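Give me a 3D structure for the following:
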Amino acid sequence: MGLEFLIPSFIIVVSPGTGVVFTLATGLTRGARASIAAAFGCTIGIVPHMAAAIGGLAAILHTSAVAFHTFKYVGVAYLLYMAWNALRENGALRIEGDIGQSSMVDITIKAILINILNPKLSIFFLAFLPQFVGASDPHPLLRMLSLSGVFMLMTFVVFVAYGLFAASVRNQVIARPRILTWLRRTFAGAFVALGVKLALADR
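Model prediction:
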């Protein structure tokens, strides 16, 4: 495992997407612990896509237009729901001082769903992972599992960094209601934009 895998993986992980947006929003409105829960959920949400790529199930999404579009539009609907929820004062971006266990579980589940409901991830890993497994590799499955584990660890570390950064400026944000309103609209707009991008995506 060399730089040819680590560098593109890092670029992919740090690039703004639904997981990054959700983790930043969670850190800003609910603090450090909640942002770590969001990062964890986003990382766990990668597992089904990794499994699909390794098991060849992602090929079904790649070849079946019906399967791909069904999966895709469920993901679009969920992103639009997240956008609507972000705008509500008691929605996903509500300010909470002490995060209870139920809130942590709720954040984790939302984060998992954000990544699960994106068929492009399965197809991405179907195309990405095999590039780093040689035809002569004696244990290709083990190799793909180790690469997947590194990618997930990188995702978790980077997302935690995003979340903790957002949490570090949280007090300045919540002390200014106008900024908070602007942030809600910004994050809602980001979820809508990501939903539109997913809706327009081809296999």
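
C-alpha from now on. contacts and neighbour counts both.
Will do.

Pull the distance from stretch 37-50 to the chain's centre.
On the basis of CA atoms, centre = their mean, to the nearest Å, stretch 37-50 sits 7 Å off its chain's mean C-alpha point.

Wait, residue 108 touches residue 38, no?
Yes - between residue 108 and residue 38 there is a contact under CA atoms under 8 Å: 5.3 Å.

Give me the more crowded residue out of these two.
Each of residue 108 and residue 38 has its neighbours counted (other CA atoms under 10 Å); residue 38 has more, 33 against 24.

And this one, please, so the two structures can be compared:
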Amino acid sequence: MLSFQTALTFFGISLVLGLSPGPDNVFVLMQSATQGRKAGMLVVLGLCTGLVVHTVAIAFGLAAIFAASALAFLVLKVLGAAYLAYLAWGAFWAPVSAETNINANTLRPRQLYLRGVIMNLTNPKVVFFFLAFLPQFVSAERGSVGLQFIALGAIFIAATIITFGSISYFAATAGQKLRGSATAQRWMNRAAAFVFAGLALKLALSQR
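As a prediction, the model looks like this:
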């Protein structure tokens, strides 16, 4: 199994990576600012569920098979970009409410959770990141490679919950007063739409 030093080093690096600007934490930030803290955390849990799938896939060698397929990469990339474009459209035209702290476009918990899951699973870059990052901390001399991957995945998910949870908390706090104004809500929704559209374009143009 992993040594304590290896696990601690990996955890520290994962925390730094979680705070580095990227599609997932920007997604969490915008959802938290426009929908609230609870919404942001539901998205975080959805993203982490996607990470569980990626962890299992790499542990059983499925991720390497996927990474070797140009068609699989293209399909996921198109699906991911299309989904982000759909979110951009929805955010741009989202209705607002003049009542304090109420956004007329508030989504159900299940919808928010699924947004996180879909966002993570339709991003092929996550697969390549895991394939490049996790093996650096694995050694066949320490026993089952598959179990080591699972342990690393669990550590990475814990770090993600901490970093993304912090982003959600502060973004929701900053957006709380703005959500009390219909005009501010409208501008926040428009900003979210442009962010989602930008992420969609970036993913659509990405290369393996």
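
Give the intersection of the neighbour lists for residue 108 and residue 38 of the first structure.
Counting by CA atoms under 8 Å, 6 or more residues apart in numbering, residue 108 of the first structure and residue 38 have no common neighbour.

can you name the farthest residue from the center of the second structure?
residue 141 (32.6 Å; CA atoms, centre = their mean).

Just tell me what that one corresponds to in the first structure.
Aligned by TM-score structural alignment, residue 141 of the second structure pairs with residue 136 of the first structure.

Same question for its match, what's its three-state structure.
Using DSSP: H, G, I helix; E, B strand; the rest coil, the structure places residue 136 of the first structure in coil.

who's in contact with the helix or strand containing residue 38 of the first structure?
Here residue 38 of the first structure, judged by DSSP states H and E, is contained in helix 32-44. Helix 32-44 of the first structure is touched from outside by 19, 22-24, 26-27, 99, 104-105, 107-112, 114-115, 152-153, 155-156, 159-160, 163-164, 167-168, with contacts defined as CA under 8 Å, 6+ apart.

what's the mean deviation for it versus the second structure?
On superposition with the second structure, the mean distance recorded for helix 32-44 of the first structure (mean CA distance after the TM-score superposition for the first structure) is 1.5 Å.

By how much does whichever helix or strand comes after that helix deviate from the second structure on average?
On the C-terminal side of helix 32-44 of the first structure, the nearest following helix or strand under DSSP H and E is helix 47-55. In the superposition against the second structure, helix 47-55 of the first structure averages 1.6 Å from its aligned positions (mean CA distance after the TM-score superposition for the first structure).

Just tell me the aligned range of helix 47-55 of the first structure in the second structure.
Taken onto the second structure by TM-score structural alignment, helix 47-55 of the first structure occupies residues 52-60 there.

distance from the longest helix seen in the first structure to the second structure after superposition?
The longest helix of the first structure (DSSP state H) is helix 140-168. In the superposition against the second structure, helix 140-168 of the first structure averages 1.2 Å from its aligned positions (mean CA distance after the TM-score superposition for the first structure).
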